[in-house]
Structure formats: C-alpha cells, structure tokens
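Enquirer: Fold the following and give me the result.
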Amino acid sequence: MAKAKKLPSGTWRALVYDYTDEDGKRHYESFTASTKKEAELKAAEFAYTKKSKGKNAEMLFKEALDRYCELKSNVLSPSTLRGYRIMARNSYKSLLNYPLKSFTTDLVQSWINEYATDHSPKSVRNAHGLLSAVLDTFAPEINFRSTLPQQIKKDLYVPSDDDIKALLAYFSIKDKDMEIAVYLAAFGTLRRSEVCALTSDDVHDNMISINKAMVKASTGWAVKTTKTISSTRTIEMPQFVIDKLPSTGKLVNLMPDKVTTHFESALKQLDIPSFRFHDLRHYAASIMHAIGVPDQYIMQRGGWSSDRTLKAIYRGTIEEYTKKYNDVTLQHFDKMQHEMQHDS
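Expert: Predicted coordinates:
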C-alpha cells in the first residue's frame, strides 16, 4: 500500500505506480488530500481499480486494432476488413499509442471533435463504430458515452425514365457489357458487386439467382457471398433482358471499378447529371414505389433486410412521377372547390 507524505503546504500526497513508457520511464499517479488517511485511501482505490481493469489494460490501442482485424479476418467480408485496415492506418493517429486503460469519455470525445473537422458525419460514425468494437472486445470494462455529429440528409438525384433510356441506347451501340449491367441494376435492383459476379450458370429461364458478389480485397478483386442474408435472392427479369445475356461465362466481363468509370464517362457524353451506378437501385425502388408495389416486395426484389434503408434512401422522387401525382392531388382539390361552390 502506498504511504502518504506530508508536503510543505500541509497537505498529504501518495504516489502509485501507473506504467512504464516506451523510453523506460516510470509514471506515477499522484493523490493529495488534507489528511494522510484520505490520500492513502485514494491511492488504494486507484491501485485496486487498475488491477481489476483486466489483462489488456496496458495494451496499446494500435495493437488492439491489429489484433481485432486478425480475429475477424475469416469472418468479415474482404471489403469490410479492407475498410477497417484503412481506418486503422488513417483515422486514429492521436490515439494509437494510448494504453486501453487511458480511454475515457473525455479522450474519445476529444478525438471525435478533432476527427469531425475534416471528415463527414458518416466517416466519423464508421470510425467510432470500429473504435467501440475494439474496446468492447479487449477492454469491456471501459464505459464511455459519445456525442457524434448530426447526420446530413443527402439530396439524392434519382435518374428519370429518360435518363435510363438514353443510357441504354448509348451502351447498346458502344458497350454491350454496360448495357447488360444497366439493365440488371435499373430493372433488377442489382448492386454493382452482384452484377460483376454473375455467370450464365446463375440464369434459369427468366430467373436470375443472386448468390455472390465481387468485392475489393487486400489482394485484388474477390468473389464472396452476398452482402447480407436477404441479399441472396432470386429475381425474375423481362424476357427481352434475358435474351441479351450471354449463354456462357460471365454475364458482364468488367471488374466493378471499370463499371464505374465506363458509367461516369457515358454520363458526361450524354450530358446527364452526375449520379452513381448504385443510384440505378434508387431508380428501380422509386419506380416500384411510384407504381404501387408494396414495400415488402420491393425489399424482396432488392435484397433489403428492413424498410429502414428503403424509406431513408431508396424511396426517392422522380420528377415526372412527382408532377403526375401533384396534378392528381390538385385536380382533387379543384373538384372539391367546384362542388362547394355549386352547393352554395
């Protein structure tokens, strides 16, 4: 037990060994009080808490990050693991050399405040999620509460029927692989990763089995299982789309990054407002919603596990359909007003 010593000021101080840094310097925690007994009690409480914090209390955060990624290497998807390793290198520079025992609400909140100055709210949330997972795994006794930046509502551009027609006409002449890719995304709600992983063996009559995805791993592109359990699905496509598919091999002979570059190039050539290839799923979901397809069937076709994502992102508005339903609404109110005037 640490013994307290009286200071010239009349107060009592007790020192407790804390840790030895990388340079071999020993660090102590200091506890002062008006009485010898009180100072020694504070020191004893610190020593007991330090001892009970667990075997990983001295582990540096950078080591915990590496070990966490190793523990999950055969469980997480290659793209998720790659994202974690990128965050481990770039997102926690001010925290890497802290031992896990040093993590407090103040420390984490200070890091969030600094990180949020030049990163989007989504990036901050993702990095905070990994940090929390690492601490939960190696130091579950640590409790902290964080305030994260407010999410920004995105103003998504949902392509119109005319945009899709223009793209399909362009690719039908310039790039048959991209023509098929657009059909599968805009009419079938497929993700880019799913489009690039499909082969002719996945096509049975008018049905296409979505059971794998091509994602970026540390060693290059790799084919893995679909993003979620609900993403594994079978969708029915129009016969005219099925007729365009090759009878053998891959349905689209492009890697995902090439799909993106070819798509962006076509938008520029056609003078169409910029949007992502993934936004073709927005188009598909929005069209189905606009024509009255129930959410449960939209979710099933698109491979969404809940309607939260569907409602937050994929129920975009398409200008031509907005005008149509606005006209219907205004006509209804005009009719009501006419009837009211007639009755009076």
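Enquirer: From now on I want contacts and neighbour counts done on CA atoms only, so please keep to that.
Expert: Noted.
Enquirer: Residue 15 in helix, strand or coil?
Expert: At residue 15 the chain is in strand, as set by DSSP: H, G, I helix; E, B strand; the rest coil.
Enquirer: let me fix that: residue 95
Expert: Applying three-state DSSP: residue 95 is coil.
Enquirer: One more, so I can put them side by side:
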Amino acid sequence: MASFKKRPNGTWQATIYVGRDSNGKQLFKYVTCDSLKEAKSKAREIEQEIEEGRFVHLDNTRVVAWIEKWMETKTLSPSTRATYKSYIKNHYTPYFGNLKLKQLNEIHIKRFMAEKSKTVSQASVRRMTSVLKTSLADVMKQKSPAKDIKLPKEEKYTPRVPNDKEMETIHNAVRGTRDEPIVLLAAWCGLRRGEIFALRWNDIDWNNGTLRVDEAKSINEDNLYEDKRPKSENGLREVIVPEYLMGLLEDMRKPKKRKRKKKDQEPTNIVEISNNSDHQIFNMRPDSYSSYWAAFVRNKKLPEIRFHDLRHYHASWLYARGIPDQYAAQRLGHDIRVLKTIYQHLGLDRQHEIDNNIRQMYDNQNKKEETRQTSE
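Expert: The predicted structure follows:
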C-alpha cells in the first residue's frame, strides 16, 4: 500500500513499495504530484502494473536486463529470437555492461551505433538500433533517449538473378548429382531454402505431380533447426512440379546400391538422402547447404549468386512469361503486395509497360479517327 506525504511546497509525494533488489534491499518508487488525488491515482497505476508484472523499476534496472525481459514478453519466431539473443550476447552486453536505464542517454546510443559501424554492416547496425529503440519505447515511452535517434539508411540490395542462359549453365553443373533436385526446387518451383529441407516424401503427390509446402526449417535460439509452419497462411500451398523434376524425385526415392568410394575420391556433395516416407528427403542443415553452395559456385566458376537468388530467378521467370500476379503469388507463397515489392526489388515493374500500352491505345484510337475523317 502506498503512503502519501505533503511537501513544504504544497505538492504531494506518493511512496510505493516495488520489491527488493538482488541484495534484498527494499525498493521504493516516488511520485510527486500537485494534489493528493492525483498522487493516489498515479500510485494506483503503478501498483496495478506491479500486480500484472508490467512494472519496471528504472532506477535499478540495467539496460541489458530490460531488453532480455522485454524480449521474453514478445511473440517471436525461433530465428528472430535467436537473432535478438545474439544481439544481447555479442553487442548490447559488451557495450552497455551494467549501465542502468536511468543513466542511459542519447549519446550512449549514438556512440553504440558509431562503434558498431566499424565492425558490422549498416544493415546490421540498423536492425540492432531498431530493436533497442523499440524495447526502450515500451518501458520509457516518450522519455526514451532513443526516441529521436534516426536509424541508418537502409542499404539497397539488388539481387544477382541469373538469366535463362546462366541458369542453363548452373543446371548443367549439377545435372546428375544429388544437388540437381535441390537447385531445381528453388529455380523451377520457387521454394525457399528452409522449405526445401523440410520436405518429406509424403508431401509429394505422385499422381497429380504436385508437392505440399506446409513446413519450413527455422533456426532457434540454441542454434538448432526446428520445423515450423510458415509465417503466414500464404506460405501453406500446393505447387505444380515440372515432369522432369518429378522424375528426378522418383529416381531418388528408389533404393540404390551404395558404391564403394575410392580412398581419395571427393564426394559430389554433402547431402544425405532419406527413403523413409515420413522422413525429410534431404537430411541437412539449410545454413550448411548455403555455405556448400557458395563454395560450389566458386569452384565451378558459375555465375556468383546466392542460393536464394534461384528463387528470385523463378519469380522473374514467371514475370517474363506474363503469369498472372495472383497465380505467381500463390506459387511463391506470398500475397499480392509482397509479390509487387519483390518485383520492384528485382527491377521488374509492369507499371511502365502498362503506361505505354495506355498511351498507345489512345494514339491508335486517334490515328483511326484521323484515317476515318480523311476517307470521308
């Protein structure tokens, strides 16, 4: 229960017990108001926050401790939670140390950003600062020292998307290996890396030539991959598979005799294949395959693209062939708005094409009218 005292200057001070620190010392929150009624109201608000577990005693709470507590109250994907934990361990804790929220000011945050800019990308500084701003705003509201901090400009990244000729070169490099179906699932079906490595044999409909995408591998805070449903309902989808790729998958499913390798023979790749119907087809961590892919591209002197750019290739392939946006969005597991953003990201935009068609439509109409008037 709060206690109240009238001060010599006529104001009222409320004293609210908020708990004990790590050493067992009692902690109090003091609030000064112009009237007793206002002081009681403020005290009751704080007591309500304490009862509901929402109160944070700024005077004795460390910056890092608050970010940890804030993170636990949020619904985050496993990969996002793992990323935030890495920020705390590798960046916030070394820099802010035992600094308390009441001591934190704008200069601390600006120096943090400047320091991080020396060792990580601007994109990383932007993400770390964004998390910091959001967490501080939740506890300090308008008094947050980060409220006027501007995030670094977002670096515009344009993917290196292979054209059809380059894609043919890439396909020829993996043809006949266990990498071929993995590459084609991205380039011909538009699957994400995590979706490919979460595929099970029972996701494939052999009669209709389709595969079901209902899971994706995502890294968690323990640096382990776990299967999860896609972020949105758009990610749950059924994808038509080209006949050639269905044939590859069918051949993979058939049990094969293992050939004994020569002592110094280099493996064609590092993917383990499972033949059990309810097991994942490709037994491998997605990040390991990305590292393998980068080395493979270098060694084979292929066009320097990320594995994810194979999915971008499929998006550009659909666009170039005039596939309706709704169909393309469903196939890629997006909604229309996200698809439009990706098209712009890839430098694909039908706006200019549509504008020209409209101009030509009116020009053609005017020419027809002029021709009609001349003939009359």
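Enquirer: Could you get me the TM-score between them?
Expert: Here the TM-score for the pair of chains, by TM-score structural alignment, normalised by the length of the first structure, is 0.69; 280 aligned residues with a Cα RMSD of 3.7 Å.
Enquirer: Can you name the helix or strand that residue 81 of the first structure falls in?
Expert: Using DSSP states H and E, residue 81 of the first structure maps to helix 78-90.
Enquirer: Can you name the next helix or strand after that helix?
Expert: Trace forward from helix 78-90 of the first structure with DSSP H and E and the next one is helix 105-115.
Enquirer: by contact count, what packs against that following helix?
Expert: helix 121-138 (3 or more Cα pairs under 8 Å, 6 or more residues apart in numbering; DSSP states H and E).
Enquirer: part of a helix, is residue 27 of the first structure?
Expert: No - counting by three-state DSSP, residue 27 of the first structure is not part of a helix but strand.
Enquirer: now the residue nearest to the spatial centre of the first structure: how far from residue 306 of the first structure?
Expert: The residue lying closest to the centre of the first structure (Cα atoms, centre = their mean) is residue 126, at 6.5 Å. Using Cα to Cα, to the nearest Å, residue 126 of the first structure is found at 20 Å from residue 306 of the first structure.
Enquirer: swap in residue 147 of the first structure?
Expert: 26 Å.
Enquirer: Among these two, which residue is more densely surrounded?
Expert: With neighbours defined as other Cα atoms under 10 Å, residue 147 of the first structure and residue 306 compare such that residue 306 has more, 13 against 10.
Enquirer: so that one touches residue 299, yeah?
Expert: Yes - if you go by Cα atoms under 8 Å, residue 306 of the first structure and residue 299 touch, sitting 7.2 Å apart.
Enquirer: Buried residues in stretch 151-164 of the first structure, which are they?
Expert: Buried residues in stretch 151-164 of the first structure, counted by 16 or more other Cα atoms under 10 Å: 157, 158, 159, 160, 164.
Enquirer: End to end on that stretch, go ahead and measure it.
Expert: First-to-last residue span, stretch 151-164 of the first structure, Cα to Cα: 30 Å.
Enquirer: what does it rub up against?
Expert: 121-122, 186, 272, 275, 279-280, 282-283, 316-320 (Cα atoms under 8 Å, 6 or more residues apart in numbering).
Enquirer: chain center to that stretch: distance?
Expert: 19 Å (Cα atoms, centre = their mean, to the nearest Å).
Enquirer: any chance of the buried residues of stretch 151-164 of the first structure in CSV, plus secondary structure and distance to residue 177 of the first structure?
Expert: Output for these, formatted as CSV (DSSP: H, G, I helix; E, B strand; the rest coil; distance: Cα to Cα, whole Å):
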residue, secondary structure, distance to residue 177 of the first structure
157, coil, 24
158, coil, 23
159, coil, 20
160, coil, 22
164, helix, 16
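Enquirer: on that earlier part again, for the helix holding residue 81 of the first structure, give me the average deviation versus the second structure.
Expert: Its matched residues in the second structure lie on average 1.1 Å from helix 78-90 of the first structure after superposition (mean Cα distance after the TM-score superposition for the first structure).
Enquirer: mind checking how far the host helix or strand of residue 39 of the first structure is from the chain centre?
Expert: Element membership for residue 39 of the first structure, per DSSP H and E: helix 36-52. Put simply, helix 36-52 of the first structure sits 43 Å off its chain's centre (Cα atoms, centre = their mean).
Enquirer: buried stuff in it?
Expert: Buried, per 16+ other Cα under 10 Å, within helix 36-52 of the first structure: 36, 38, 39, 40, 41, 42, 43, 44, 46, 47.
Enquirer: Likewise for stretch 105-125 of the first structure?
Expert: By 16+ other Cα under 10 Å, the buried positions in stretch 105-125 of the first structure come out as 108, 109, 111, 112, 115, 116, 121, 124, 125.
Enquirer: cool, and stretch 301-320 of the first structure?
Expert: Buried residues in stretch 301-320 of the first structure (16+ other Cα under 10 Å): 301, 302, 303, 304, 310, 313, 314, 315, 316, 317, 318.
Enquirer: still on that earlier bit, turn the buried residues of helix 36-52 of the first structure into a markdown table, including distance to residue 60 of the first structure.
Expert: As requested, these are arranged in a markdown table below (distance: Cα to Cα, whole Å):
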| residue | distance to residue 60 of the first structure |
| --- | --- |
| 36 | 34 |
| 38 | 32 |
| 39 | 29 |
| 40 | 29 |
| 41 | 29 |
| 42 | 26 |
| 43 | 24 |
| 44 | 24 |
| 46 | 20 |
| 47 | 20 |
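Enquirer: ok, which pair from those residues is furthest apart?
Expert: 36 and 47 (16.7 Å; Cα to Cα).
Enquirer: And the equivalent of residue 250 of the first structure over in the second structure, how far from residue 142 of the second structure?
Expert: For residue 250 of the first structure, the aligned position in the second structure is occupied by residue 280, per TM-score structural alignment. According to Cα to Cα, residue 280 of the second structure and residue 142 of the second structure sit 49 Å apart.
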